[in-house]
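**Student:** need the 3D shape of this:
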Amino acid sequence: MTGASISEQLEDVESAVESGRKKIDWARQHMSIVESLREDFEADQPLAGETVAMAMHVEATTAVLTEALAAAGAEVAITGCNPLSTHDDVSAALDAHENITSYAKRGVDDEAYYDAMHSVIDHDPTITVDDGADLVFLVHEEYPELIDSIIGGCEETTTGVHRLRAMDDDGALEYPMFAVNDTPMKRLFDNVHGTGEASMVAIELTTNLSIAGKTVVVGGYGQCGKGVAKKASGMNADVIVTEIDPRQALEAHMEGFEVTTMDEAARDGDIFVTTTGNRDVITEQHFEVMQDGVLLANAGHFDVEINLEHLESMAEEVVEARDGVTGYVMPDGRQLNVLAEGRLVNLAAPKAEGHPVEVMDQSFGIQAVAAREMATNGDQYDAGVHEIPDRLDREVAEIKLDAEGIEIDELTPEQREYMDSWQHGT
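**Tutor:** All right, here's what the predicted structure looks like:
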């Protein structure tokens, strides 16, 4: 193996395991979808004989998914998908499971981050579960000999799906991957309510500053940007949206938000939140005109949306303004404050817990059924990016409704015939 498991890295493993177990058990109480699937998995063993490699944000809700996959019969190896999003105690609790090995550790440098990913791949996976596509890319780049034995995988987030589609377009993706991010049960809930709510909470917890009365600039109006904009507006902030897509810009305008360019918004914002999945959303030209004391946060997967190289080169001094807040002091005395080192604020900020548990239950329910689908029907999918089959998305929704005690109508035979026919008219 390339690196040591988390249990071999921590000094007080027993205490960490106990702390992590409490977090996992609390999350499990509120994850009715994954728990329902876990019960089925234990009975049916759909992943028996499989080895699942995971690169995810290793926190309590992820742990509930990980243990559900192990309950389905899989051997699981997991590491982090961001250097600052791992909860070490949760990682230790996972590593204590007889069928799980965790290499995730918070605060590692790039070398240790990729050493852990190599260690996960050294388990010779047959299924990959990814968040950001680093794991999939590394398999293709450095372990091509494993590709024939990998049935397929699942990708969690917007940025990762973008990368996979680019690989697919170039003919470089050599095994099937489910675009978990793009299915309704993930996209309409996790991206909007999860990213929006968790990002604003993380900003408040990190700074102890109010959102109300401030001007919040949201970079990008995809599903994540919509969530941030709506939650900030609900907290009584004035919201400005910046966009590159004319349709999404028009949607933001029609939903009551001011829409302008980042060049203009940079002068007015108190809080900036980037959600695009692209690089250089906020750069030197924007830093030059920002107000003293602004807060700069990123809710995209990688730390490239706020150009920190530009900011550091412009700064006369860099200070630790507060735990999780780095202050860049400009020559004219203005201080621009970056949260969580420009990494995704809802998970990387010191007190951040990630998306609400109930929201992640839906997303990880999709991950669980997608992994089951790959294990049981993987030969039906060619190499490339695949949408989650609608029947799986509906299955997860039905489990959630049942857990909430919510009943819905069903089509009558006459209604179904009417909807399926082209012959009915005026």
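
**Student:** hey, let's count contacts and neighbours off CA atoms from now on
**Tutor:** OK.

**Student:** from His301, how far off is Ile392?
**Tutor:** Check again: residue 392 is Leu, not Ile. The spacing between Leu392 and His301, counted by CA to CA, to the nearest Å, is 26 Å.

**Student:** so between those two, which is more surrounded?
**Tutor:** Set side by side, Leu392 and His301 give different neighbour counts by other CA atoms under 10 Å, the larger being at His301 (24 against 18).

**Student:** alongside the first, I'd like the structure of this one:
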Amino acid sequence: MATVRGDVKDLSLAGVGKQRIQWAERDMPVLRAIRERFEAEQPLKGKRMSACLHVTAETANLARTLKAGGADLLLCASNPLSTQDDVAASLVQDYGIPTYAIKGEDENSYYRHITAALRHAPHVTMDDGADLVSAMIFIVLDRMDDVHAEVRKWAETLKPDERKSLVANVAASMEETTTGVIRLRAMEKDGVLKLPVIAVNDAQTKHFFDNRYGTGQSTIDGVIRATDTLIAGRRAVVCGYGWCGKGVASRARGMGANVIVTEIDPIRALEAAMDGFLVMPIAEAAKVGDLFITVTGNIHVIRAEHFAVMRDGAMICNSGHFNVELALDDLAEISVSQKKGVREFVDEYVLKNGNRLYVLGEGRVINLAAAHGHPASVMDMSFAAQALATEWSVKHKGKLEHKVHQVPKQVDEFVAKLKLETMGISIDTLTAEQDKYLRSWEMGT
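**Tutor:** Model (predicted):
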């Protein structure tokens, strides 16, 4: 195989990575069926794609599917701690996919890799968190002060028409995360979103399952791998009761934790209460919790005043996409000492009163920082929706408004039906009489 460009930790890890990719594929039958069709039909032929995603074994199978469909794909990491180095090595060596991702990469490397994705001049982009699209928009708007220095060095060499072509040539961008969709809708509201975006995160086959069951299981997995602690009997505080929060709270309770939920939304707070969880403000929960998990997608959910009243030995982590939910600068400021790496993925902070607080995974997304992310079976649906939404956006290039679009209903339903088939589950269909009844209005009681 010809040498493929990229930047990974160690190509000698490829053998282990390939095994992991192939193991994940066994539990991704929907995506496998799509890959077989893509290989035959080549719906993405001649299209350059740049994907800024968590580089995991499951993502690798999405990448293989896109390449099978004819895409000229380049992959970079969407989080400095979420890369599986052996998978990245295999993508380059075994599958010929340029990959720029190293677990633990510093900020400059992270943005140098995003620059590689931009230089690829994509016709379609994919994001976990909207960092790639945000960089494109800042460049097109000539807001160079808002662009990281590594990106700016390259962007400043471009002529004005070359900057505009960064988005003008893009059929659409796929966004996989709640955090990213929030950012993109804010761009749309401010009138700066210069390309169509498909909110793959909002597909029912994504957030009902990936966010709830995937995040729920993998977050608890990350906590246990990082700490080797018993969940049963602990007071677990889950900040946020969206789909991810629902999953985390449910899984923590299932392992015997006494779960407390904090929320700002009265509807979600009411739902959490009626689901049987204690609900209280974070200021109160901070005094009694043993384990804190943020899943809000917002900034500084746990701050200095909350850290200051936490119990000795409290463990704190984040399962939102960006490392902004924990105000770690606040924690550092009120601590008398910090000790990095008391255990892999665990940092100790000692407060003035002697209480020790433990931050897991540097406050980054814990299920990928300390564990392997979502199980393949749930990512099968999310990535199937990604692949099909990509195909749909290419077919509709030039016809989509510059706004955030929902995944077409037919894509969602196709993924769900195929998933049921692979699980050996059959469902009912409407009779002719039932179908007529649902489409009419004349018949009453």
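
**Student:** and Ser90 of the second structure, what pairs with it in the first structure?
**Tutor:** Correspondence of Ser90 of the second structure to the first structure, assessed by TM-score structural alignment: Ala93.

**Student:** break down the stretch 151-300 of the first structure into its strands, ranges please.
**Tutor:** Under the criterion DSSP state E, counting those that start in this stretch, strands of the stretch 151-300 of the first structure are mapped to 152-155, 176-179, 215-219, 238-242, 258-259, 271-274, 295-298.

**Student:** so where is the fifth one in the second structure?
**Tutor:** In this case it means strand 258-259 of the first structure. Going by TM-score structural alignment, strand 258-259 of the first structure lines up with residues 278-279 of the second structure.

**Student:** same thing with the first one?
**Tutor:** Aligned by TM-score structural alignment, strand 152-155 of the first structure corresponds to residues 172-175 of the second structure.

**Student:** name the residues that touch the matching stretch?
**Tutor:** 123-130, 133, 181, 195-201, 386, 389-390, 393-394, 397 (CA atoms under 8 Å, 6 or more residues apart in numbering).

**Student:** do stretch 389-400 of the second structure as well
**Tutor:** 43-44, 124, 171-172, 174, 196, 198, 200, 407-408, 411.

**Student:** can you flag the buried ones in the residues you listed?
**Tutor:** Of all the contacts of stretch 389-400 of the second structure considered here, the ones buried according to neighbour count by 16 or more other CA atoms under 10 Å are 43-44, 124, 171-172, 174, 196, 198, 200, 407, 411.

**Student:** okay, helices next: where are they in the stretch 251-400 of the first structure?
**Tutor:** For the stretch 251-400 of the first structure, the helices identified by DSSP state H, counting those that start in this stretch occupy 262-265, 284-287, 308-314, 345-348, 357-377, 390-404, in order along the chain.

**Student:** so for Leu209 of the first structure, which of the ones you listed sits nearest?
**Tutor:** helix 345-348 (15.0 Å; CA to CA).

**Student:** quick one: that closest one to the second structure mean distance?
**Tutor:** Compared with the second structure after the fit, helix 345-348 of the first structure shows a mean deviation of 0.5 Å (mean CA distance after the TM-score superposition for the first structure).

**Student:** quick one on the thing from earlier: so can I have TSV of the contacts of stretch 389-400 of the second structure showing distance to Ser218 of the second structure?
**Tutor:** TSV is the format used below for the contacts of stretch 389-400 of the second structure (distance: CA to CA, whole Å):
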residue	distance to Ser218 of the second structure
Pro43	33
Leu44	32
Val124	29
Ala171	33
Ala172	30
Met174	23
Pro196	31
Ile198	25
Val200	20
Val407	25
Pro408	28
Val411	26
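
**Student:** pick the one among the residues you listed closest to Gly245 of the second structure.
**Tutor:** Gly245 of the second structure has its nearest neighbour among those in Val200, at 18.8 Å by CA to CA.

**Student:** what are the neighbouring residues in contact with that closest one?
**Tutor:** Here Val200 of the second structure is in contact with 174-177, 206, 382, 385-386, 389, 406-407 (criterion: CA under 8 Å, 6+ apart).

**Student:** so which of those comes closest to Ala33 of the second structure?
**Tutor:** Closest to Ala33 of the second structure out of the contacts of Val200 of the second structure is Ala385 (12.5 Å), distances taken as CA to CA.
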